[in-house]
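> coords below, sequence missing:
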């Protein structure tokens, strides 16, 4: 198994933090699980991981300032 690219992992963690307020360590992701998502761009990988594991978006309850919530 090849190693995860450090730049991709950093961007993936930033996307996870922004979207779900966790990083890959908080999520308990090991190298095998990271490889399952590493073929996607970091933000898409974070969204896919969140969808696969039923994570609630960070902005679902507390929208970021300047963003209107559409109901």
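That came in fine, so what should we check first? Predicted, not measured: the structure shown is a model, and the values here were computed from it.
> for the rest of this, base every contact and every neighbour count on C-alpha atoms.
Will do.
> just give me the longest helix of this protein.
helix 6-20 (DSSP state H).
> residues of it that come out buried?
Across helix 6-20, burial judged by 16 or more other CA atoms under 10 Å covers 8, 9, 12, 13, 14, 15, 16, 17, 18, 19, 20.
> how about JSON lines for those residues, with distance to residue 36 added?
Output for the buried residues of helix 6-20, formatted as JSON lines (distance: CA to CA, whole Å):
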{"residue": "8", "distance to residue 36": "13"}
{"residue": "9", "distance to residue 36": "13"}
{"residue": "12", "distance to residue 36": "13"}
{"residue": "13", "distance to residue 36": "15"}
{"residue": "14", "distance to residue 36": "18"}
{"residue": "15", "distance to residue 36": "16"}
{"residue": "16", "distance to residue 36": "15"}
{"residue": "17", "distance to residue 36": "19"}
{"residue": "18", "distance to residue 36": "21"}
{"residue": "19", "distance to residue 36": "19"}
{"residue": "20", "distance to residue 36": "19"}
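> included below, for side-by-side comparison, is a second structure:
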């Protein structure tokens, strides 16, 4: 994935794991899909991807 910044991708994976318990590979995100979100900060990209694809968020201690 030469067009995707490795630091951004690592941050995206961290956020994906936090919110959805999966990383970009588990989500099936190709480089083309990643590029659609690459202009967002990693946390926002993860949340937007989850919203776009109706991913259920995991419980992270709310309530």
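Arrived safely, thanks for sending. Owing to the predicted nature of the structure, the values given are computational and were not obtained by experimental measurement.
> thinking again about what came up before, how big is the offset of the longest helix of structure 1 relative to structure 2?
Here the mean offset of helix 6-20 of structure 1 against structure 2 after fitting is 0.2 Å, by mean CA distance after the TM-score superposition for structure 1.
> residues in contact with that helix?
The set of residues external to helix 6-20 of structure 1 that reach it, using CA atoms under 8 Å, 6 or more residues apart in numbering, is 22-24, 38, 41-43, 45-47, 50, 55-59.
> following that helix, which helix or strand shows up next?
helix 31-37 (DSSP states H and E).
> quick one: contacts of that following helix?
With contact meaning CA under 8 Å, 6+ apart, helix 31-37 of structure 1 is reached by 3, 4, 45, 48, 49.
> let's go with 10 Å and repeat that
Applying CA atoms under 10 Å, 6 or more residues apart in numbering, the external contacts of helix 31-37 of structure 1 come out as 1-4, 9, 12, 24, 29, 38, 44-46, 48-49.
> what's the answer for stretch 48-62 of structure 1, then?
Contacting residues not belonging to stretch 48-62 of structure 1 are listed as 16-22, 24, 27, 33-34, 36-37, 40, 42-47, 63-65, 67, 69 [CA under 10 Å, 6+ apart].
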